[in-house]
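*Asks:* need a 3D model of the sequence below.
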Amino acid sequence: MTFDQSLFADNALYYVAAFAVVLLMSGGVGFLMLRDRSAMRMRGIAAQRSGPEARSLARTASTAPRGLARALIPDDPSEIAQIQFQLAKVGFHHANAVQHFFMVRLLLAVLPPLLVFGGFALARAGLLPQDMAQVVLDFPRLGLMQIAAVTAAAGFYGPSYLLKSRIKARQQRIRNAFPNALDLLQISVEAGMGLDSAMSRVGSEIHKVSPEIAYELLTLQNEVSAGRDRETAMFDMAERMGVDEAKSFALVIVQSLEFGTSLTSALRTYAAEMREYRELAAQEKANRLPVQMSVVMSFLMLPALFLITLTPIIIRYTAIY
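*Replies:* The predicted model follows:
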């Protein structure tokens, strides 16, 4: 079998496109799979030993995004904090994990069209098996464009949708369990325990019912024990939770400690407000139910009503003509 230089020169562009697709695929797989955990631990140790000013609990500061990453990352700090927390839960603890997430999302949006058109180029160049190349070449061009567009949209919006759905589900679990955790915290403080020991106790007791709140309370205590300012740690915990109840709770605790008021009285008042708020939320949900049911019933009943009303007319019309 001899090497045909003219054939290679004619198909050089297709070879380059196929090589680019292979490089993009290998780079994406390498970014997702090869994470240097030893380097992450070394960065954490360096952050702990960098002096009194480093009170971020082994978390390096995130650098400001530049260029394309700046245009992709949202401006809402609460949303960024939630995304960073969810990425940390799946193993991405890097300071720039949010930027990497959005860059990977962009890569997933660009890669499917490259694969589609790269496969078409390989089929045109004769580098695919005969049967596969025939299927690709016989496929309509409009169909290829539609597949590329749909997969690009799925790659771009899919990771964000899945991550946001997990964030919303976590926030809902926190809202449901937060009044109970606050009641336990109030009982612990009224029993004579300090705020730190009460939070640690509640975090240890509630981990089976609400692991999200237990994680946040124990993380807060670890940060305070490591020397971080309590006010900053409280508001960071509320920011990670992403619910208004946690932000109000942090504000109540900080103001009570700052002005020297009774922490027991503040917790008792806020716990009563949380119970009332939970009852009002349940009533609001119950009041919305009839409206939602009426919409569903109308969609289910109207076709049957139209069918019952119009069927005799259609039968009579067909019998006459």
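*Asks:* rest of the way, CA atoms for contacts and neighbours
*Replies:* Noted.
*Asks:* distance of Ala246 relative to Ile315?
*Replies:* 64 Å (C-alpha to C-alpha, to the nearest Å).
*Asks:* ok, those two, which is more surrounded?
*Replies:* Ala246 (21 against 10; other C-alpha atoms under 10 Å).
*Asks:* and the strands in this structure?
*Replies:* Using DSSP state E, the chain contains no strands.
*Asks:* kindly list the longest helix within it.
*Replies:* The longest helix of the chain (DSSP state H) is helix 263-320.
*Asks:* starting at the chain centroid, how far to that helix?
*Replies:* Mean-position distance between helix 263-320 and its chain equals 29 Å (C-alpha atoms, centre = their mean, to the nearest Å).
*Asks:* what's it packed up against?
*Replies:* Other elements packing on helix 263-320 under the criterion 3 or more C-alpha pairs under 8 Å, 6 or more residues apart in numbering; DSSP states H and E are helix 141-190, helix 244-259.
*Asks:* here is a second sequence; please produce its structure as well for comparison:
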Amino acid sequence: MTPVLFASLVAGAILIALFGVGVVAILLLRARAESHIRQRLAPEAGGLEAFEDTPSTPLLASMARGGRVMEGIVDTEGESGRLLLQAGWRRADQRVLWYAFQAALPVLLAALVLVFWAFAQVPNKGIMLLLFSFAAIVLAFLLPRWILRGVAASRQRRIKSEVPLFLHLLVLLFEAGLSSRQALASLVREGRGVLPELGLELELLIRQLDAGADIAEALKNLSESVAVEDLSTVLAVLRQVDRYGGEVREPLLEALGVIEERRSLDLRERVNLLSGRMTVVMVMFFFPALLVFVAGPAFLALIRALGEVNVR
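*Replies:* Now for the predicted structure:
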């Protein structure tokens, strides 16, 4: 590599890193300006300015606003809001920490790139620096979304595992003569130990009902926010019973049968996939060893016989 080309690559990598840091700084300043404007126009409104009401430092609040602006650039359809609800991060302090992480990640990645440039001793250092700078910019915008989707999916799986027990408890409470609201309130009071994730969602549901919300609308909002198919089936049954009346035990038992059948099919599918993977493992590792063990003696005897024939 010629010195001129190497110097050009190094200069390009440094410019890309400085550009990333500059973009973060501009976003932070823009977020601060928008926050002041919103406070002057509508001090009582929520949103970005709501971060200042949390018990956090001004620096953390500013970073949270910058992270919110970065999220708005990447997420134009509001997916992050749904993922935050599915992850269970509803409190203001949780969201402050998350948005601050989004704002701090580009600075951290830029620092890692500069450390690589200062201390790494590798061939073609300029090309590697250019590639790392590009990867840092991409990861700064995409990595938070990947992390948030993983956390939300993990919590959805935990809620899905709690739905059968939730159904059994509901059937018992309805058989005891409780109404839908009373049964849900009883689960919130006494079932937090056995329904840790679903109990949080039901507690929020009870608060909405105590504030005067319609139970059918509240159940629909819960179904849409959590986005777990099994739970949506149960909540749809509760909405129909609340709207049209009638026996609730039989529909819940039917829903439980559908959920258990669906879980059985999912388990069979996982077993089939696992069997296929184990077949690949056996062919790659077990079959060669078995072939050597079974056919090895015969192969060695054949070689010895051919060697004796050649000697004769």
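*Asks:* about what we covered before: which one, of the helices and strands packed on helix 263-320 of the first structure, ends up nearest to Gly118 of the first structure?
*Replies:* helix 141-190 (11.1 Å; C-alpha to C-alpha).
*Asks:* so that closest one versus helix 263-320, what angle?
*Replies:* For helix 141-190 of the first structure against helix 263-320, the angle by axes from the mean of the first three to the mean of the last three C-alpha atoms, to 10 degrees is 150 degrees.
*Asks:* so helix 141-190 of the first structure matches what in the second structure?
*Replies:* Here helix 141-190 of the first structure aligns to the second structure at residues 126-175, judged by TM-score structural alignment.
*Asks:* mean per-residue distance, that stretch to the first structure?
*Replies:* Following superposition, stretch 126-175 of the second structure is found to deviate from the first structure by 1.5 Å on average (mean C-alpha distance after the TM-score superposition for the first structure).
*Asks:* give me the contact list for stretch 198-209 of the first structure.
*Replies:* Applying C-alpha atoms under 8 Å, 6 or more residues apart in numbering, the contact partners of stretch 198-209 of the first structure are Ala177, Ala181, Leu184, Leu185, Ser188, Val189, Ile213, Ala214, Tyr215, Leu217, Leu218, Gln221.
*Asks:* okay, buried residues for that stretch please.
*Replies:* Of the residues in stretch 198-209 of the first structure, Ala198, Met199, Ser200, Arg201, Val202, Gly203, Ile206 count as buried by neighbour count, 16 or more other C-alpha atoms under 10 Å.
*Asks:* how about stretch 40-47 of the first structure?
*Replies:* So, applying 16+ other C-alpha under 10 Å, buried residues of stretch 40-47 of the first structure: Met40, Arg43, Gly44, Ala47.
*Asks:* if we can go back for a sec, can you put the helices and strands packed on helix 263-320 of the first structure in a markdown table and add distance to Thr269 of the first structure?
*Replies:* Below are those laid out as a markdown table (distance: least, C-alpha to C-alpha, whole Å):
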| stretch | distance to Thr269 of the first structure |
| --- | --- |
| helix 141-190 | 10 |
| helix 244-259 | 10 |
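*Asks:* and these: which comes nearest Asp229 of the first structure?
*Replies:* Once these are compared by C-alpha to C-alpha, helix 244-259 is nearest, at 11.0 Å.
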